[in-house]
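K.L.:
turn this into a model:
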Amino acid sequence: MTSAHHAHEPGGHAGHGGHAHGVAADADRRWLAIALTLIASFMAIEVVIGIIAQSLALISDAAHMLTDAVSIVLALIAMRLAARPARGGFTYGLKRAEILSAQANGLTLLLLGAWLAYEAVLRLIDPPEVEGGLVLGTALAGIMVNIAAAWCISKANRTSLNVEGAYQHILNDLFAFIGTAVAGLVVLLTGFARADAIATLVVVVLMVRAGYGLVRESGRIFLEAAPAHLDPDTIGDRLVAHGTVTEVHDLHVWTITSGQPALSAHVLVDPGADCHTVRRDLERTLHSDYGISHTTLQVDHAAEYLLEVRAGAFDDAHCETPHGPVHREEPHPH
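P.N.:
Got it, this is the predicted structure:
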């Protein structure tokens, strides 16, 4: 008979990104809430000044700040959802609410960037009168607010793609305000009104860059791709290098949520090997070398497995058409 062993990470399904829920999560929420208050307050003032000054750069910065505020609200909601325990059909809980939040952040940046680019081009063609002094003063105040907000979010756990999304929003806004301040100074000193629209286009480039990065990373997680820093082929070769392992197939590496990679595989070992010992050895290797502590390994004896395939007692399709490459030990020279 074959011997199948399923192992999960020690200590259950708690977070493994070095960031447990509880005190640390509460601290994250507190810092995010402070950043949200700063941003929302300044954004309301900036919209009014932007309209008075007829500055698209200021209005674009305010719109960007709106996405900052939304990203933080989404981050706070996602944190609460992700902290809920797994139950019912949601066997991982709602941990991927954080990834949904990150994807929403990325999409809002891309869509808002497209609209602002359109408006900026119109203003390049027909620039309105811009109050350079108001633009400069407001942008300098915005720089200070964004530095304070970025510092608050930097105190939270940025290994979360969700929190990183909010941080990227605010960091981009900081650079945008610097560009707007330069544009305000140019308008004030030279009267070159198109500097406002040019500053807006700089903001758009920053928004598109950050938005694309968030959508790409969250998309990888939703498509069950291996984390960018983990190569499944390298991991498979590492596992099969264990002295008693003869083959590794159906190897899957994916991300549950930020900082929580997971792995499953079917492992065949020598007939005389102790499956339990091999499994524990492989788990230690995966944890120490690759930071993967959520593992499900099915360990079988190779010879018995082959006999059962011949007898038709085993599900032939499972191993005759494995998912992904098959990793086998190198034949030993005699």
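K.L.:
switch to C-alpha atoms for all contacts and neighbour counts from now on
P.N.:
OK.
K.L.:
count of neighbours near residue 192?
P.N.:
Residue 192: 17 surrounding residues under other Cα atoms under 10 Å.
K.L.:
isn't there a helix covering it?
P.N.:
No - with DSSP: H, G, I helix; E, B strand; the rest coil as the criterion, residue 192 is coil rather than part of a helix.
K.L.:
what's the distance between it and residue 326?
P.N.:
When Cα to Cα, to the nearest Å is the yardstick, residue 192 and residue 326 sit 64 Å from each other.
K.L.:
longest strand of the protein, counting residues only.
P.N.:
The residue-count maximum for a strand in the chain (DSSP state E) belongs to strand 245-255.
K.L.:
before we compare anything, build this one as well:
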Amino acid sequence: MSHSHSHGHSHDDHSHDHSHAPTVTGDNERKVLLSFFLIFTFMIVEVIGGLISGSLALLADAGHMLSDAGALALAYAAFRFGRRAADSRRTFGYLRFEVLAGFINAITLFAIVVWIVYEAWQRFQEPHVILAGPMLGVAIAGLLINILVFWILTRGDSEHVNIKGAALHVMGDLLGSVGAVSAAIVISYTGWTPIDPILSVVVSLLILRSAWGLLGKSIHILLEGAPDNATPEKIQRHLVENIPGVASVSHIHVWSITSGRTLATMHVRPAADVDARLIVRGIENELKSQFMIEHATIAIDWNDEAEACSLSQPPVPTGHAHGDGHDHEHVRA
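P.N.:
Down below sits the predicted model:
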């Protein structure tokens, strides 16, 4: 945030712990690592089963399992990197790594969808002989493995982007296994092999929908977007209406370092004869309780005229202009 004029600044740091270390524990790491080994091991089994049976549904599911294994490996690496302490170059540590992992997971899902659709088109052009028996056995086993892994992952901290990414991969793979089982049953009873590529395409569309949501959330965080429940407008309105002595709130910036770790900065102008420290404490409590903002830097603005800020929206007028000085007191909450 840049100002067109300079003022004296004083900083009053409250004695709060602003550690930016991730809250993910070793329990989540173990679950992700166990899921990785289960998926990676069965992926090999499914590739062999797909080659023997000639099933595109199984091969597509195996390809998706490969992306699952990559997603889980990224999730595990994100947890490990995220525990590294902040340093002079990365003052928030490596928490953003998990968002990058979620972004990569989404991109790989799109790539898998393209591959499935391409292979399905080839199968429509030149149908393959499919052995329904081996296909059904491997598909059922894959379904059970995916159910187990999905259960393991959803017992963890599923609000983190990389956990969601891994879980979405497994969910898509679970649907792929359902499709493979269905295709094997239809082929076994009717001999109609086009059902194999058809179900592969249907599953790919379901995967595409999940990938789009994950990609959007990852990009939103990477672009420093405000969480839906903590937009500047909502914060400004809530603080003015609920904190006595607040004349106006402006220059609000809200962003997420990673999933569930929201930060904010803002300028607050108190009414006349109001203790600024009490206002800051009240704002700190409201931001934590109402918006889940764990770290806020608050500038106390005594200037009647709103300062220009190249990054802010115009301040919302409140009709309560007070004060005649030109100083700011920055308070970190």
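K.L.:
list the buried ones in the next helix or strand after the longest strand of the first structure?
P.N.:
Stepping forward along the backbone from strand 245-255 of the first structure, the first helix or strand reached (DSSP states H and E) is strand 261-269. Going by neighbour count (16 or more other Cα atoms under 10 Å), the buried part of strand 261-269 of the first structure is 261, 262, 263, 264, 265, 266, 267, 268, 269.
K.L.:
spatially nearest residue to the residue positioned nearest the centre of the first structure, not counting backbone neighbours?
P.N.:
The residue lying closest to the centre of the first structure (Cα atoms, centre = their mean) is residue 161, at 3.1 Å. Leaving aside its chain neighbours, residue 161 of the first structure sits nearest to residue 258 (5.6 Å; criterion: Cα to Cα, 6 or more residues apart in numbering).
K.L.:
on that earlier part again, now, which of the buried residues of strand 261-269 of the first structure sits nearest residue 104 of the first structure?
P.N.:
Nearest to residue 104 of the first structure out of the buried residues of strand 261-269 of the first structure is residue 261 (Cα to Cα; 21.7 Å).
K.L.:
how near is that closest one to residue 12 of the first structure?
P.N.:
Here the distance between residue 261 of the first structure and residue 12 of the first structure works out to 14 Å (Cα to Cα).
K.L.:
list the contacts of stretch 280-297 of the second structure.
P.N.:
Stretch 280-297 of the second structure is contacted from outside by 18, 229-230, 235, 239, 243, 260-266, 298, 330-333, using Cα atoms under 8 Å, 6 or more residues apart in numbering.
K.L.:
try it again with 6 Å
P.N.:
Under the contact criterion Cα atoms under 6 Å, 6 or more residues apart in numbering, stretch 280-297 of the second structure has outside partners 230, 262, 263, 264, 265, 332, 333.
K.L.:
looking at these, which is nearest residue 108 of the second structure?
P.N.:
Relative to residue 108 of the second structure, the closest of the contacts of stretch 280-297 of the second structure is residue 262; by Cα to Cα it sits at 27.2 Å.
K.L.:
ok, the closest one - contacts?
P.N.:
255, 256, 293.
K.L.:
need the counterpart of it in the first structure.
P.N.:
Aligned counterpart of residue 262 of the second structure in the first structure: residue 261 (TM-score structural alignment).
K.L.:
ok, that match to residue 230 of the first structure distance?
P.N.:
With Cα to Cα as the criterion, residue 261 of the first structure and residue 230 of the first structure are 9 Å apart.
K.L.:
so stretch 57-75 of the second structure corresponds to what in the first structure?
P.N.:
Using TM-score structural alignment, stretch 57-75 of the second structure pairs with 57-75 in the first structure.
K.L.:
for the matching stretch, what is the distance to the chain centroid?
P.N.:
Its chain's C-alpha centre and that of stretch 57-75 of the first structure lie 19 Å apart, by Cα atoms, centre = their mean, to the nearest Å.
K.L.:
mean deviation of that stretch from the second structure?
P.N.:
For stretch 57-75 of the first structure, the mean deviation from the second structure after alignment is 0.4 Å (mean Cα distance after the TM-score superposition for the first structure).
K.L.:
that older thread, quick check: the longest strand of the first structure compared with the second structure, mean distance?
P.N.:
Compared with the second structure after fitting, strand 245-255 of the first structure deviates on average by 1.1 Å (mean Cα distance after the TM-score superposition for the first structure).
K.L.:
by how many degrees do that strand and strand 261-269 diverge?
P.N.:
Here strand 245-255 of the first structure runs at an angle of 170 degrees relative to strand 261-269 (axes from the mean of the first three to the mean of the last three Cα atoms, to 10 degrees).
K.L.:
what's strand 245-255 of the first structure packed up against?
P.N.:
Using 3 or more Cα pairs under 6 Å, 6 or more residues apart in numbering; DSSP states H and E as the contact test, the elements touching strand 245-255 of the first structure are strand 261-269, strand 327-328.
K.L.:
in terms of secondary structure, what does the strand or helix carrying residue 113 of the second structure contact?
P.N.:
Using DSSP H and E, residue 113 of the second structure sits in helix 97-125. On a contact count with 3+ Cα pairs under 6 Å, 6+ apart, helix 97-125 of the second structure meets helix 56-82, helix 161-190, helix 195-222.
K.L.:
how about these, which one is nearest residue 121 of the second structure?
P.N.:
helix 195-222 (7.7 Å).
K.L.:
give the burial count for residue 117 of the second structure, as a bare number.
P.N.:
Using other Cα under 10 Å, residue 117 of the second structure has 19 other residues around it.
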